[in-house]
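Asker: with the input below, show me the fold.
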Amino acid sequence: MPHVLILGGTSEGRALAEALVPYGPRLAVTSSLAGRVARPVLPPGDVRVGGFGGAGGLGRWLHEHRVDALIDATHPFAETISRNAALAAASAHVPLLALRRPSWAPGAGDRWHRVGSLAEAADALPALGARRVFLTTGRMGLAAFAHLDRTWFLVRSVDAPEPPFPARTHPLLDRGPFTLDGEREVLRRHRIDTVVTKDSGGAATAPKLTAAREAGLPVVVVRRPAAPEGVPVVETVTDAVGWARRVCG
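Answerer: As a prediction, the model looks like this:
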């Protein structure tokens, strides 16, 4: 039977697996998780956890497991995985699709400062007069802020951050989706004056942007990387299911 491999670990990846698994036994569905989260929410169907060993390892896995379609539903900032997927799919001659949730767009009253990287986000904080920062970029990449020893950071992530990270770091271990009332309380309780986020998109973590707008706080937004050249992109699970059905017959 046709075999679809989903590179997941996101809510979209789980929703895609939930939509495709009912097509069995006419369709085999495998979801692959990177294994960076200690207790991930597993999707239905077959699941593998851990890396492939780069583009070459993924290409061999596609060939050995007779994968007919590859869907990259990883986080919009999982740039290395997406690049490896494009190389592996090309070498194994497997059709590839990227599923990406839409980017966030600023609304009236937002004080957004767009930057190109975490390093640029760190550089922007002193000019904004940031003293108490709500850092919602995850536990990876905190080294970019480690030199800011005069700034206090509230770092929210699913698992505890590992060094290097800023000397004045307070971890907040939590998993979305988050509510607007909850985000308002986080900003108030910790006296936040600046928010730093990646443009992850989606509704699960968007309430912090509304809370920041209401409080009149500046938000430093890291732009997401583009999908690898030549890889088609869709923004909804419905479109990804339609693509898989066409590719797999």
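Asker: switch to C-alpha atoms for all contacts and neighbour counts from now on
Answerer: Fine.
Asker: what sits against the residue nearest to Glu162 when sequence neighbours are not counted?
Answerer: Closest residue to Glu162 apart from its sequence neighbours, by CA to CA, 6 or more residues apart in numbering: Arg139 at 7.2 Å. Under the criterion of CA atoms under 8 Å, 6 or more residues apart in numbering, the neighbours of Arg139 are 155-157, 159-162.
Asker: alongside the first, I'd like the structure of this one:
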Amino acid sequence: MILVLGGTSDSLKICDLLNKMGKSYILSVATEYGKEISKKYCEDINVARLDKYDMIKFAKQNNIKIILDATHPYALDVSRNAMDASYELSIKYIRYERRSSDILEHENVIKVNNIKEACDVANKIGENIFLSTGSKNLGDFVGNLKNKNIIARVLPTSEVLRACENLGLKAHNIVAMKGPFSYDINKQLYKFYNCDLVITKESGAAGGFEEKLRASIDSNIKTIVILRPSLDYPQKIDDIEELNVQLLLSN
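Answerer: Below you'll find the model as predicted:
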């Protein structure tokens, strides 16, 4: 049995692959929203935020032989827990991570390593700031971007909208839409909200990152990109065909 740690568009591609291969697997996601978007790909879905010990228990109960980690590139704790669990159980761990983009080298792109650095730069150069970083760390941005007009693009779920309101964001500060978004949609949103700065994460091609960045570059808007963190994965794959081969070899 394979445990797929998902919640991204990549994990849905992997479910498609496993279905075609006839592999038995369980998809684990952190939220009900993740379950909802995965239903048409997978029947056996676990909804839980698993720490290391939860993963060990779950793997033992379900006779897991491979952990296939397709979580978001910034979900480091989940990946660490998965690697630790696989090591303790002596089972195979494979990290599937979308390719990075090659368009980061532009004069209007400012690369930083974390949220604090992003806010430090943004406080100096931005006024109408478009946040395309998701809702997970929205509180850090709101707390550190003082006296700025923030436009946060987030998922259109009641849970996320309540979180935005609890942070003091008003209707005119919230763009509730499900991505990924096209170049044209991004460009029109930047124009509509009169943005002079975009903050995003280096999420990779599958997350619509290139469309966001090309739209801001072509609009002559400075963009702060929080670079993807890195872990020392025992095995990392960024191509679905290579994953196919590795799964065939693991039989």
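Asker: TM-score them against each other, please.
Answerer: The TM-score (TM-score structural alignment, normalised by the length of structure 1) is 0.89; 241 aligned residues with a CA RMSD of 2.0 Å.
Asker: can you tell me what the residue nearest to Glu162 of structure 1 aligns to in structure 2?
Answerer: In structure 2, the residue paired with Arg139 of structure 1 according to TM-score structural alignment is Ser135.
Asker: just checking, its match is part of a strand?
Answerer: No: Ser135 of structure 2 is assigned coil when assessed by DSSP: H, G, I helix; E, B strand; the rest coil, not a strand.
Asker: what's the spacing between it and Lys92 of structure 2?
Answerer: With distances taken as CA to CA, to the nearest Å, Ser135 of structure 2 is found 32 Å from Lys92 of structure 2.
Asker: ditto for Leu12 of structure 2
Answerer: Leu12 of structure 2 sits 20 Å away from Lys92 of structure 2, going by CA to CA.
Asker: next one: Val4 of structure 2
Answerer: Distance, Val4 of structure 2 to Lys92 of structure 2, by CA to CA: 12 Å.
Asker: now the common contact residues for these two.
Answerer: Ile67.
Asker: who has more neighbours out of those two?
Answerer: More neighbours surround Val4 than the other of Val4 of structure 2 and Lys92, with 25 against 17 (other CA atoms under 10 Å).
Asker: list the contacts for the counterpart of the more buried one in structure 1?
Answerer: Counting by TM-score structural alignment, Val4 of structure 2 lines up with Ile6 in structure 1. Contact analysis of Ile6 of structure 1 by CA under 8 Å, 6+ apart lists 13, 17, 29-32, 70-73.
Asker: now the residue sitting nearest the centre point of structure 1. Nearest residue, chain neighbours left out?
Answerer: The centroid of structure 1 falls nearest to His75 when counting by CA atoms, centre = their mean (2.7 Å). Using CA to CA, 6+ apart and skipping the chain neighbours, the partner closest in space to His75 of structure 1 is Thr10 (6.3 Å).
Asker: same question for Phe209 of structure 2.
Answerer: Once flanking residues are discounted, Phe209 of structure 2 sits nearest to Ser203: 5.9 Å by CA to CA, 6+ apart.
Asker: counting neighbours, what do you get for the counterpart of that neighbour in structure 1?
Answerer: Residue pairing (TM-score structural alignment): Ser203 of structure 2 is matched to Ser200 of structure 1. Neighbourhood size, Ser200 of structure 1 [other CA under 10 Å]: 22.
Asker: check the secondary structure at Ser200 of structure 1 for me.
Answerer: coil.
Asker: that one: what's it in contact with?
Answerer: When contacts are counted by CA under 8 Å, 6+ apart, Ser200 of structure 1 is found next to 75-77, 101, 103-104, 224.
Asker: in JSON lines: those residues, plus distance to Pro232 of structure 1.
Answerer: Below are those laid out as JSON lines (distance: CA to CA, whole Å):
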{"residue": "His75", "distance to Pro232 of structure 1": "16"}
{"residue": "Pro76", "distance to Pro232 of structure 1": "14"}
{"residue": "Phe77", "distance to Pro232 of structure 1": "17"}
{"residue": "Arg101", "distance to Pro232 of structure 1": "14"}
{"residue": "Ser103", "distance to Pro232 of structure 1": "16"}
{"residue": "Trp104", "distance to Pro232 of structure 1": "20"}
{"residue": "Arg224", "distance to Pro232 of structure 1": "16"}
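Asker: select only the buried ones of those in PyMOL?
Answerer: For the buried members of these, the matching PyMOL selection, counting by 16 or more other CA atoms under 10 Å, is:
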select buried, resi 75+76+77+101+104+224
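Asker: from the contacts of Ser200 of structure 1, which land in helices?
Answerer: Using DSSP state H, no member of these falls in helices.
Asker: of the contacts of Ser200 of structure 1, just say which sits nearest to Val233 of structure 1.
Answerer: Proximity of the contacts of Ser200 of structure 1 to Val233 of structure 1 was ranked by CA to CA; the top entry is Arg101 with 9.8 Å.
Asker: alignment lookup: the closest one to structure 2.
Answerer: So Arg101 of structure 1 corresponds to Arg98, using TM-score structural alignment.
Asker: so where's the longest helix in structure 1?
Answerer: Per DSSP H, structure 1 has its longest helix at helix 79-92.
Asker: how far is it from where the chain is centred?
Answerer: In terms of CA atoms, centre = their mean, to the nearest Å, the centre of helix 79-92 of structure 1 is set 17 Å apart from its chain centre.
Asker: and for Gly176 of structure 1, the neighbour number?
Answerer: 11.
Asker: before we move on, what about Gly139 of structure 2?
Answerer: Look at Gly139 of structure 2: counted by other CA under 10 Å, it has 15 neighbours.
Asker: any idea whether it is helix, strand or coil?
Answerer: Gly139 of structure 2 ends up helix, using three-state DSSP.
Asker: so what's it closest to, chain neighbours aside?
Answerer: Nearest non-adjacent residue to Gly139 of structure 2, counting by CA to CA, 6+ apart: Leu167, 6.6 Å away.
Asker: from Lys23 of structure 2, how far off is whichever residue in structure 2 pairs up with Gly182 of structure 1?
Answerer: In structure 2, the residue paired with Gly182 of structure 1 is Ile185, using TM-score structural alignment. Counting by CA to CA, the gap from Ile185 of structure 2 to Lys23 of structure 2 is 38 Å.
Asker: now the strands: where do they sit in structure 2?
Answerer: Under the criterion DSSP state E, structure 2 contains strands at 2-5, 25-29, 45-47, 66-69, 92-96, 109-112, 128-132, 149-154, 174-176, 197-201, 222-226, 236-237.
Asker: residue range for the shortest one in structure 1?
Answerer: Applying TM-score structural alignment, one finds that strand 236-237 of structure 2 aligns to the residue range 233-234 of structure 1.
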